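Colleague: make a model of this:
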Amino acid sequence: MSHDRSVSSFDPAAVPIRGASTVMLVRDSARGVEVFLQQRVVGMDFAGGMTVFPGGGVDPSDTDASVRWSGPDVAWWAERFATDEATARALVLAAVRETFEECGVLLAGPDTDTLVADTAVYAGARRKLEARELSFGDFLAREGLVLRADLLRPWANWITPLGERRRYDTRFFIAAAPDGQRADGETSEADEVRWRTAAEELEYWRSGRCVLLPPTWTQLTDLARYRTVAEIMAAEVTVEPVLPVMSKRDGMIHISFDGEDGYYAVGSHPWAQRADL
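Modeller: The predicted structure is shown next:
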C-alpha cells in the first residue's frame, strides 16, 4: 500500500481495480515449511520497502489463449476464484510469469509431466519479459514449454481498500518450489530475498525488522499452522474475497479486516506512522 495520501488530489472512488497474482513458494526444511519472501525496493509506487511474496499485476498479454496448459482447466480456476474464464486464464498466466520474472522459478516444462531443470538458460528471456519486450506466451511457444497449472493451488483473494492510489484485486496462489530450480533475487523490484518459516518471519516482523501489510501477515499466519508442504498442497481452501476498510485513527491509518486484533497487537506500524490520509 502506498504512502502518498494527499487529501484532495484524487477521487478514491475513481481509482480502477487491476487484477493481480501473487505466488507463495514453499519448501520443506528441518525447521519446518519455509516460504520465499522479497523485501521490495524502498520508494516503489506500490508496497515500497514492504516484505511480500513474488507477484504483480496482470499484463494484457496474459490473456493469450494459445498457451499450452497442463492441469485443472480454466473453468476450474474460474470457479475457485469466482470469476470469468478469461480472467481466470490471465490470473494463472500472470502467476507463472511473475514468479519467473521476479525470482527465476519457472512452473513450465517440455511436456505435461516434466519441469524445466535449470532456468539459467532463459536469463535473457527473463530480462525481456520483465522489460515487457517479450510476451510470456511467445516465450513459452518459442521454447516449446507447457505451463504447469497443476503445480499451483488457489489460496486467497484480497482487494486493495478504497482510498489507495493504486488498487488491485489480488489472487494468492501456493506452489511447491521445484526441485533443482533456485529462487533468486535478480529482479529490479527487490532489495533482499530470503527463505524463512512463517513463524520466523512473523517473529522478525514483531521485532520491528520488517514491515508486513495485512494480506502478507494473514497468509503467513495461515501458513504457520502447517507442518509440511504436502499438507499445504492438500488443504481444501475456500477462497472468499477480502476487502479491508481503510480509516484514520489517532492520526494514523488503520486497516480493518477479519483478524486485525492479532495484527495490531504488537503496536503501531511504520507504514501507518508515515501515512498522511
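Colleague: for the rest of this, base every contact and every neighbour count on C-alpha atoms.
Modeller: Will do.
Colleague: which residues sit against stretch 220-230?
Modeller: 26-28, 32-33, 176, 197-199, 201-202, 232 (Cα atoms under 8 Å, 6 or more residues apart in numbering).
Colleague: Ile255 and Pro214: what is the separation?
Modeller: 8 Å (Cα to Cα, to the nearest Å).
Colleague: show me the strands in the chain, by range?
Modeller: 17-29, 32-40, 51-52, 55-57, 69-70, 108-109, 146-148, 152-159, 167-176, 190-197, 241-242, 245-249, 252-256 (DSSP state E).
Colleague: ok, which stretches of the stretch 1-150 of the chain are helices?
Modeller: Along the stretch 1-150 of the chain, counting by DSSP state H, counting those that start in this stretch, helices occupy 74-80, 85-103, 123-130, 136-143.
Colleague: mind listing what's buried in the shortest one?
Modeller: Within helix 74-80, the residues scored as buried using 16 or more other Cα atoms under 10 Å are 74, 77-78, 80.
Colleague: what's the answer for stretch 40-56, then?
Modeller: Buried residues in stretch 40-56, counting neighbours by 16+ other Cα under 10 Å, are found at 40-41, 46-56.
Colleague: any chance of the residues you listed in a markdown table with distance to Cys103 as columns?
Modeller: Converted to a markdown table, the buried residues of stretch 40-56 look like this (distance: Cα to Cα, whole Å):
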| residue | distance to Cys103 |
| --- | --- |
| Arg40 | 13 |
| Val41 | 15 |
| Phe46 | 18 |
| Ala47 | 18 |
| Gly48 | 17 |
| Gly49 | 17 |
| Met50 | 16 |
| Thr51 | 14 |
| Val52 | 12 |
| Phe53 | 10 |
| Pro54 | 7 |
| Gly55 | 10 |
| Gly56 | 12 |
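Colleague: of the residues you listed, which is the nearest to Ala117?
Modeller: The closest of these to Ala117 turns out to be Pro54 (Cα to Cα; 20.2 Å).
Colleague: quick one: contacts for the closest one?
Modeller: Pro54 touches 22-24, 37-38, 98-99, 102-103, counting by Cα under 8 Å, 6+ apart.
Colleague: Leu152: which of the residues you listed is nearest?
Modeller: For the contacts of Pro54, the nearest to Leu152 is Val23 (8.5 Å; Cα to Cα).
Colleague: what subset of the contacts of Pro54 is buried?
Modeller: For the contacts of Pro54, a burial check counting by 16+ other Cα under 10 Å picks out 22-24, 37-38, 98-99, 102-103.
Colleague: that older thread, most widely separated two among the contacts of stretch 220-230?
Modeller: Among the contacts of stretch 220-230, Ala176 and Leu202 lie farthest apart (Cα to Cα), at 20.4 Å.
Colleague: give me the neighbour count for Leu129.
Modeller: For Leu129, the count of nearby residues is 18 (other Cα atoms under 10 Å).
Colleague: and this one, so I can compare the two:
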Amino acid sequence: MGYVARVNTIPAVPRPAATVILVRDRPDPSGERPSLQVFLQRRVPTMAFAAGMTVFPGGAVDAGDSIVPARTRGPGAAEWGRRFSCEPGQAAGYLHAAVRETFEECGVLLAGPAGPPSGAGEPVLDDAAAHAARTGLIERTRTLAGVLDDAGLALRADLLHPWARWITPEQEPRRYDAAFFVAALPAGQAADARTTEAVEARWWRPADILREHAGGAARLMPPTWLTLTELAGFEDAAAVVAAAADRVVTPVRPTLVRKGERTVAVVGDREITLP
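Modeller: You can find the predicted model right below:
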C-alpha cells in the first residue's frame, strides 16, 4: 500500500491484495544467539505503485487466484475468512495470491508433497522446474493451481498465519484491501532477488531497516513501518509465528491528515509521516 494524499470525489474501490512477511533466524556461524530477520525488496523507481519503496513481497489478487489447487493442507477458506474478517471466497484469493506472489518475487514456494510432510528440508521443485513455473506465473501463462497440480504438490496453507489487514485511505486514487500473512522461510529454500519489480532484495533485522528509514536511506509505507515496529519486539522467527498462530484481524483503515508541510497517516493513536 502506498499513499499519495490526493482527494477524490468518489473513493476508488479497494482491490484485494496479499503480502507475505517472510521471516527467518539470522544465520550465525559463530554460535551466538540467532536474531530475527525479515525479507524486504526495494521496488524500482518506475513502478506505478510504491515506486522506490522498501516492501514485503506481495501484490494484487488476480483471476488465476480464484482457481483452487487440487490439494491444500491447512486451514480452509471458511477459517481464513474468519481470521481475516471477510468472506471465505475473498480469503481464498488472499491465500493463493500470497503463495503465488512470494514464489514469483523471491522464489520461495509455500508448498510441499501431497503426502505427509517429510521434514527433509529439500526444495519442492528442482531448479529447471522452478524457473519454468515461475516464468509461467509471471507471464500469466500458468496458474498457481496448475503449477502445483502438475508437480503433485499441495499448497501449504498451514505455513501461513494472519498478521494484519490494511485498507488504503479513501483519498487515494489507487486503493488496496491487503491481507498481511506471516510465514517462516521453509527449510531447504532460499529467497532471491530475481524479480524485475525490485532493484535489490535482502534479509534485514527489523531494527536495522527502521533506522535506515529514520535516516532517510530507506522509504517505508505506513503498513510496512508499523509491521516492522511490531516485529522489532520479537527475538526470533518462532516467536513471530507463535504470536500469529491464533490471530484474528480486522481491517486497519488509516486516515490522511495534513500537519503543516507534512501529510501523516493516522492509525488509532499513532501518526505516521508519509515517505
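Colleague: a markdown table for the buried ones among the contacts of Pro54 of the first structure, including distance to Arg227 of the first structure?
Modeller: Output for these, formatted as a markdown table (distance: Cα to Cα, whole Å):
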| residue | distance to Arg227 of the first structure |
| --- | --- |
| Thr22 | 22 |
| Val23 | 19 |
| Met24 | 16 |
| Leu37 | 19 |
| Gln38 | 22 |
| Glu98 | 27 |
| Thr99 | 24 |
| Glu102 | 26 |
| Cys103 | 24 |
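Colleague: relative to Ala272 of the first structure, which of those residues is nearest.
Modeller: Nearest to Ala272 of the first structure among those: Gln38, at 20.2 Å, using Cα to Cα.
Colleague: need the contact list for the residue in the second structure that the closest one lines up against.
Modeller: Applying TM-score structural alignment, one finds that Gln38 of the first structure aligns to Gln41 in the second structure. Residues counted as contacts of Gln41 of the second structure (Cα under 8 Å, 6+ apart) are 54-57, 193, 198-202.
Colleague: swap the cut-off to 10 Å and go again
Modeller: 52-57, 105-106, 192-193, 195, 197-203 (Cα atoms under 10 Å, 6 or more residues apart in numbering).
Colleague: name the nearest residue to it, sequence neighbours excluded.
Modeller: Of all residues not flanking Gln41 of the second structure in the chain, Ala201 sits nearest, at 4.2 Å (Cα to Cα, 6 or more residues apart in numbering).
Colleague: pull the contacting residues for the one you found.
Modeller: Neighbours of Ala201 of the second structure in contact, by Cα under 10 Å, 6+ apart: 39-43, 54-57, 105-106, 191-195.
Colleague: one more: Pro169 of the second structure?
Modeller: Counted by Cα under 10 Å, 6+ apart, Pro169 of the second structure has contacts 1-6, 11-12, 14, 175-177, 252-256, 265-266.
Colleague: and it, what pairs with it in the first structure?
Modeller: Under the alignment (TM-score structural alignment), Pro169 of the second structure maps onto Pro161 of the first structure.
Colleague: quick one: contacts for the equivalent of Ala191 of the second structure over in the first structure?
Modeller: Using TM-score structural alignment, the partner of Ala191 of the second structure in the first structure is Ala183. When contacts are counted by Cα under 10 Å, 6+ apart, Ala183 of the first structure touches 25, 36-37, 99-100, 102-106, 119, 177, 193-195.
Colleague: do the same with Gly32 of the first structure
Modeller: So Gly32 of the first structure contacts 196-199, 224, 226-229 (Cα under 10 Å, 6+ apart).
Colleague: starting from Thr87 of the first structure, give me the distance back to the corresponding residue of the first structure for Val252 of the second structure.
Modeller: In the first structure, the residue matched to Val252 of the second structure (TM-score structural alignment) is Val242. Applying Cα to Cα, the value for Val242 of the first structure to Thr87 of the first structure is 18 Å.
Colleague: wait, which of the contacts of stretch 220-230 of the first structure is closest to Leu115 of the first structure?
Modeller: The nearest member of the contacts of stretch 220-230 of the first structure to Leu115 of the first structure, counting by Cα to Cα, is Ala176 at 12.4 Å.
Colleague: and for that closest one, the neighbour number?
Modeller: Neighbour count of Ala176 of the first structure, defined by other Cα under 10 Å: 20.
Colleague: also Val264 of the second structure?
Modeller: For Val264 of the second structure, using other Cα under 10 Å, the count is 21.
Colleague: ok, it - contacts?
Modeller: 3, 5, 222, 254-258, 270-275.
Colleague: buried by neighbour count, from these: which ones?
Modeller: Buried among the contacts of Val264 of the second structure (16+ other Cα under 10 Å): 3, 5, 222, 254-256, 271-275.
Colleague: now the residues you listed in CSV, with distance to Thr141 of the second structure?
Modeller: What follows is these, written out as CSV (distance: Cα to Cα, whole Å):
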residue, distance to Thr141 of the second structure
Tyr3, 32
Ala5, 36
Pro222, 34
Pro254, 36
Thr255, 38
Leu256, 39
Glu271, 43
Ile272, 40
Thr273, 40
Leu274, 37
Pro275, 36
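Colleague: contact partners for the nearest residue to Arg205 of the second structure once chain neighbours are set aside?
Modeller: Spatially, and ignoring its direct neighbours in sequence, Arg205 of the second structure is nearest to Gln37 (4.4 Å; Cα to Cα, 6+ apart). For Gln37 of the second structure, the contacting residues are 22-27, 202-208, 231-232, 235-237, by Cα under 10 Å, 6+ apart.
Colleague: could you give me the ChimeraX syntax to select whichever of those are buried?
Modeller: Entered in ChimeraX, the line below selects the buried ones among the contacts of Gln37 of the second structure, by 16+ other Cα under 10 Å:
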select :22,23,24,25,26,203,204,205,206,207,231,232,236,237
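Colleague: tell me the counterpart of Gly48 of the first structure in the second structure.
Modeller: Looks like Gly48 of the first structure aligns to Ala51 there (TM-score structural alignment).
Colleague: wait, that match touches Pro275, no?
Modeller: No. Contact between Ala51 of the second structure and Pro275 fails when scored by Cα atoms under 10 Å: they sit 11.1 Å apart.
Colleague: between those two, which contacts overlap?
Modeller: 2, 219.
Colleague: report how many residues lie close to the residue lying closest to Thr114 of the first structure once chain neighbours are set aside.
Modeller: Setting aside the residues directly before and after it, Thr114 of the first structure is nearest to Ala108 in space (Cα to Cα, 6+ apart), at 7.8 Å. Counted with other Cα under 10 Å, residues neighbouring Ala108 of the first structure total 26.
Colleague: give the aligned equivalent of Ala108 of the first structure in the second structure.
Modeller: That one, Ala108 of the first structure, aligns with Ala111 by TM-score structural alignment.
Colleague: that older thread, relative to Glu79 of the first structure, how far out is the match of Pro169 of the second structure?
Modeller: Applying Cα to Cα, the value for Pro161 of the first structure to Glu79 of the first structure is 24 Å.
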